[in-house]
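Engineer: All I have is the shape, not the residue letters:
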């Protein structure tokens, strides 16, 4: 039995090393399965941990998008019945139909967060003649602003639904910019 003791003493450090390696592998494996949106999440505010539900970037994004969406809906609703082109009319109707419900969703988020929604602009955007070209150029500018705002949300926001909206904004608005640019080129 004494012959086995030196071997047992040499095995103890090896067991400790194996245990440490296994513990490290388990920790790495557990962390690698973390939720992907956590990896996408922006850093927390320097003043302390942010509310896990939303942060200042989310509020700024949503407030700005509510204002932009309202403007876009008003412009689209004014342009649709006056459109010279069937393609412009269809685009205007699609924009009004898609962005209107988003306003309700985003104002709901703001209400839940105890934040104010931007004041409604009552002019409706419908005064005066609105040519297809004026509608398209105005909407391209609004869409580019929306894409920029969405990029800021994706870089800094933490509210998962707002981030999902931002991703959708980038995708849809970029496609619509291409569509509107093509319509302008066809003038």
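Structural biologist: Yep, it's here. All of these numbers come straight from a predicted model, not from anything done at the bench.
Engineer: from here on, contacts and neighbour counts on C-alpha atoms
Structural biologist: OK.
Engineer: Skip the chain neighbours and tell me the closest residue to the residue nearest the centre of the chain.
Structural biologist: The centre of the chain sits closest to residue 166, judged by C-alpha atoms, centre = their mean, with a distance of 2.0 Å. Once flanking residues are discounted, residue 166 sits nearest to residue 150: 4.5 Å by C-alpha to C-alpha, 6 or more residues apart in numbering.
Engineer: Test my guess that the residue nearest to the centre of the chain contacts residue 156.
Structural biologist: No - applying C-alpha atoms under 8 Å as the test, residue 166 and residue 156 come out as separate, 11.3 Å apart.
Engineer: Comparison target, given below:
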């Protein structure tokens, strides 16, 4: 006797097998889709990713902030800007290779920190320092027409800022004279930044701002030590 099923019965068997296979594929597809979804219901317009970046791509600081955090950013931005201005003067003026390398390192380190702090102020809805009025609209700050280079500790409330005369003296110096002036002035400038950063660590509340302050303290104290050695060497 033949082992094959009658034609009608065979068709019913094949149809049933096809249905089971299709159901299995559908269940597999559902399982794969569900595993890629985040836990919990999604809210339209809500970012469920780990990033806390602003629309400009600059990381915004996590957690709450207070007035000390805002003041730290608003003051450290022009402070860093002046350090970069000083560092750029080394091109064509500095003779010492260590001074040249240090000037490059200062610019590379502080420019990204300026961008970071600008991003914080934007995300906090606070005014940015401007070139014509570096301290923004903060009360008690000098808003004279001399600009960033003219702000010293007495007129701006920021320790270590160079005066117009300091900057002009540095611009007019060359060779070994520039190297010595640069190191001496930058030591005082860095010491001012360290003082400001310590104030942020003491009075600020935002963890990212306090972390940046810690980085400033560590990096600039190391450069102060290096520049003291340069000054001793160039005597």
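Structural biologist: Right, received. Where do you want to start? All values derive from a computational prediction rather than experimental measurement.
Engineer: follow-up on the earlier one: residue in the second structure matching the residue nearest to the centre of the first structure?
Structural biologist: Correspondence of residue 166 of the first structure to the second structure, assessed by TM-score structural alignment: residue 213.
Engineer: With the first structure overlaid, report how far the host helix or strand of that match is off on average.
Structural biologist: According to DSSP states H and E, residue 213 of the second structure maps onto helix 207-233. Once fitted to the first structure, helix 207-233 of the second structure is off its aligned match by 0.5 Å on average (mean C-alpha distance after the TM-score superposition for the first structure).
Engineer: list the contacts for the residue nearest to residue 166 of the first structure?
Structural biologist: By C-alpha atoms under 8 Å, 6 or more residues apart in numbering, the contact set of residue 150 of the first structure is 61, 163, 166, 167, 169, 170.
Engineer: before we move on, the earlier item: any buried residues in the helix holding residue 213 of the second structure, and which?
Structural biologist: By neighbour count on 16 or more other C-alpha atoms under 10 Å, the buried set for helix 207-233 of the second structure is 207-210, 212-214, 216-217, 220-221, 223-224, 226-227, 230-231.
Engineer: now swap in stretch 80-97 of the second structure and tell me
Structural biologist: Under the neighbour-count criterion of 16+ other C-alpha under 10 Å, stretch 80-97 of the second structure has 80-90, 93-96 buried.
Engineer: Closest one of those to residue 116 of the second structure?
Structural biologist: Nearest to residue 116 of the second structure, judged by C-alpha to C-alpha, of the buried residues of stretch 80-97 of the second structure is residue 80 at 11.9 Å.
Engineer: Looks like residue 217 of the second structure contacts residue 196 (just checking).
Structural biologist: No - if you go by C-alpha under 8 Å, residue 217 of the second structure and residue 196 don't touch, sitting 9.2 Å apart.
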